[in-house]
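S.K.: One predicted model, sequence on top.
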Amino acid sequence: MSYQVLARKWRPKQFDELVGQEHVVKALTHALDSGRVHHAYLFTGTRGVGKTTIARIFAKSLNCEKGMSAHPCGECAICKAVDAGRFVDLIEIDAASNTGVDDVREVIENAQYAPAQGRYKVYLVDEVHMLSKSAFNALLKTLEEPPEHVKFLLATTDPQKLPVTVLSRCLKFGLKRLLPEQIAGQMRMILGKESVGFDDGAIDALARGADGSLRDGLSLLDQAIAHGGGTLHVGDVRAMLGTIADNDVGVLLQALAEGNGKALLDEADRIAGLSPDFAVVLEQLATALHRIQLRQLVPGYAGDEAEREVLGALAGKLAPEDVQVWYQFALNGRRDLPLAPDVRSGFEMTLLRMLAFRGGADGEARQAAPAQREGAPTPRTTSIASAPSAQHVGVTHAGGVADAPEKPAKPAAAAPRIQGIADWEMWIRAAGLGGPVGLLAQHAVPKSFEGEVLTLALKPEHVIFSSDAVCRQLQDQLGAAIGRPLRVRIVHEAVAETPATRAAKARSEEQAAAERALAEDPFIQDMQRQFGAQIIPESIRPTGRQA
């Protein structure tokens, strides 16, 4: 007999065997035991959490020869036929490949006939959101008032795409993403019954890599067993997943905490020798920073033993503000990796950005920076000196009066330098500015940063963007991002270039390049010659930009 993958071999056959979906199992069990079974159910959730499995168990419970029950016998001909996928009255439809109204019309016509073997004819429609609008409309009446012997079980990973008219006709159950601990427990049970040896660290790594999906986890488990020759070792699993050890993450964070650029790049070089997936490494870094912040700000948070060993000391060394900024950099760095010249340089640049924005780094880190060599030209910059204690944080418009001061703040760490519009754009990204605040930041440029006062220039026609409330919100978000209080001052004057104009120029250049590339394409030119085709510039979008 051919090998059966673990996800299929160990698919639950009873409600009691399901993992992590107790809320759904409880409701369906009560419905079956009381006989109050609705005619249409909708199961939603991410891939591999049990939507189709629950639907099959439910169909088996409805049709078991020993009576309708939440605990089907599993021994009768109908139960065995459902388990084997051969039960004639369980009609499974893949809506991704049967999307049209003709496919639904066939369902409607066949629904009127009585079931051949069981009590109920059960229609299981997977990925139901893929049906066309006309198919949904054709199904509505039957879905609302089906024959008494028909039950509909719908499953989808994207319920937002379902029409409200369908949602209103179904009982909806949202399936949860599984916790890593739940997935790890199921893996240990399966490996014990399969007589496969394993390291606990390997199972934990696979459970985290499953990302809440038990099916994905078991697929990774199959791959890991093959990779390790029948035994799971943590080193083999990490190599397979492209991850690194928690201790390696700790070494990176330790170098960042100490402001040691050489140690940081040495460790990055050693990690690169392991050929990891740098996006996954940045994800691990973000996870570690999240746990450090929990230890810092949540009383009583302990974490597991390995976490306490690696991250416990770092929680006491790092400023909470630095942890927040670095976490944002890790997320942005992961997103921007495809844009870097190569993924390793993108990873290293993310680490160096964290180092550059380390609170209190003005003295020690910059003295050790390779760029500060004797005789090297000094760029014209406005640097941020270590400021005295902030007496108040207010918003000042040129020629106006500052808002009421807030309560005195504690002495702040030195802030990073800002050297022009490129650095200003980096500040905007680091602070995650959006909405009205982002609009103000995108149309302003920094003039100076002296002490605690950041002076921004804004064109007079954009004065509408700079209300007092928006300015206060801007300075609060920027202050949180750089780890020190500041006061924003707005002056209205002509501005040559802003982040908004730079972005518009970049979009215009991308659009021109896309139109030029299309016009020069030999196939397009041939279509124009033969058929008189015309290019509509408004319909062209550069690669990666949505319409």
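M.R.: Arrived safely, thanks for sending.
S.K.: from here on, contacts and neighbour counts on C-alpha atoms
M.R.: Fine.
S.K.: Packing partners of the helix or strand hosting A430?
M.R.: Assessed by DSSP states H and E, A430 sits inside helix 421-431. Under the contact definition 3 or more C-alpha pairs under 8 Å, 6 or more residues apart in numbering; DSSP states H and E, helix 421-431 sits against helix 320-336, strand 444-450, helix 468-482.
S.K.: which residues are in contact with the longest one?
M.R.: Right, helix 320-336. 278-279, 282-283, 285-286, 289-290, 292-293, 296, 346-347, 350, 353-354, 357-359, 430-431, 480-483 (C-alpha atoms under 8 Å, 6 or more residues apart in numbering).
S.K.: hold the first one in mind and look at this next one:
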Amino acid sequence: QLQLLSQQASAETIQLLYQIALHGKRDLPYAADPKSGFDMTLLRMLSFQPKQVDTRNDITPPISRTQDNTSQTTAIDNPPTATEQKTQYSEPELVKIIEPPQIAEPRLTVPVEISSVNNDPNIKLNASSWLEIIASLKLTAFARQLADNSSFIKFEADKVSLFISPELAHLASEKAQDRLESALGKYLALTIKLVFEQDDQLQSNPTLAGEQVQQAKISQQQAADSIHNDPAVDAIKHAFNARIIESTIKPIA
């Protein structure tokens, strides 16, 4: 009976069914129940068919010895010429390389510090010109603070007498004095010596820092007056019951 069944299916089909049965038996414990596992195995057997492979091979007809001998004889009788044996290689064409134009290297420019020099011979060092002169000097931080907070007393011979308030006396360090002295001497084209005096009566003498503070106050007051006197601002205040925060008013530089 098995032999009769085997004649009704190809060997490939029997092998495929056998493999599906083995896989089904292996996966049976993972199925929800034995019946569903068995049904799935049967569905696989019905769904898959072995791939039909064309077993016919292209058979190349044998070549007779006569043809081989003839081919060999022909090949010997007609040896390849030297031109055929040796591949002709043409000389590579030379490509002209164009060098890029030479670009001149830029000259290095070394920044030169510009010293403040008095170009106007009519300007003399005195109480009225002191603030203008020190404002034009190029000074470093500490020397600048010393100059801005110093007031002019007198200029006699080579000595420039200055005053600085006692609470700012720490600004008159030796290094700051040397730099201010050097810059002022270059401006005047003279060799000078700075002398700082302490006299309470000189407190009212103007300094550049004091003038800057006073000018800042004037600018601030002008900005506040401009805001308060602006009709548009006044209309907004009345419409929204708003008020102006004075600290937010800043003068336009």
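M.R.: Good, I have the coordinates. Just so it is clear, the structure is predicted and the values come from calculations on it, not from any experiment.
S.K.: I'd like the next helix or strand past the helix holding A430 of structure 1.
M.R.: Tracing the chain C-terminally past helix 421-431 of structure 1 and defining elements by DSSP H and E, one meets helix 435-442 next.
S.K.: mean per-residue distance, that following helix to structure 2?
M.R.: Taking mean C-alpha distance after the TM-score superposition for structure 1, the mean distance separating helix 435-442 of structure 1 from the aligned residues in structure 2 is 1.0 Å.
S.K.: can you tell me what part of structure 2 that helix aligns to?
M.R.: Here helix 435-442 of structure 1 aligns to structure 2 at residues 141-148, judged by TM-score structural alignment.
S.K.: Which positions in the matching stretch come out as buried?
M.R.: F142, A143, R144, Q145, L146, A147, D148 (16 or more other C-alpha atoms under 10 Å).
S.K.: Among the residues you listed, find me the one that's closest to I252 of structure 2.
M.R.: D148 (23.4 Å; C-alpha to C-alpha).
S.K.: Can you verify my assumption that the closest one contacts L208?
M.R.: Yes - the pair D148 of structure 2 / L208 is scored as a contact, 4.7 Å apart, by C-alpha atoms under 8 Å.
S.K.: which residues are in contact with both of these two?
M.R.: By C-alpha under 8 Å, 6+ apart, the residues touching both D148 of structure 2 and L208 are A135.
S.K.: re earlier: which of the contacts of helix 320-336 of structure 1 fall within helices?
M.R.: Counted as lying in helices by DSSP state H, out of these, are 278-279, 282-283, 285-286, 289-290, 292-293, 296, 346-347, 350, 353-354, 430-431, 480-482.
S.K.: in the stretch 51-200 of structure 1, which spans are strands?
M.R.: 90-94, 121-126, 150-156, 171-174, 197-198 (DSSP state E, counting those that start in this stretch).
S.K.: now for these, which one comes closest to Q186 of structure 1?
M.R.: Comparing the strands of the stretch 51-200 of structure 1 by their distance to Q186 of structure 1 (C-alpha to C-alpha), the top pick is strand 197-198, with 13.5 Å.
S.K.: In structure 2, what range does that closest one match?
M.R.: By TM-score structural alignment, strand 197-198 of structure 1 lines up with nothing in structure 2.
S.K.: before we move on, the earlier item: output the strands of the stretch 51-200 of structure 1 in CSV; the columns should cover distance to T396 of structure 1 and mean neighbour count.
M.R.: CSV is the format used below for the strands of the stretch 51-200 of structure 1 (distance: least, C-alpha to C-alpha, whole Å; neighbours: other C-alpha atoms under 10 Å):
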stretch, distance to T396 of structure 1, mean neighbour count
strand 90-94, 62, 18
strand 121-126, 59, 24
strand 150-156, 53, 24
strand 171-174, 50, 17
strand 197-198, 63, 16
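S.K.: Cool, thanks, talk later.
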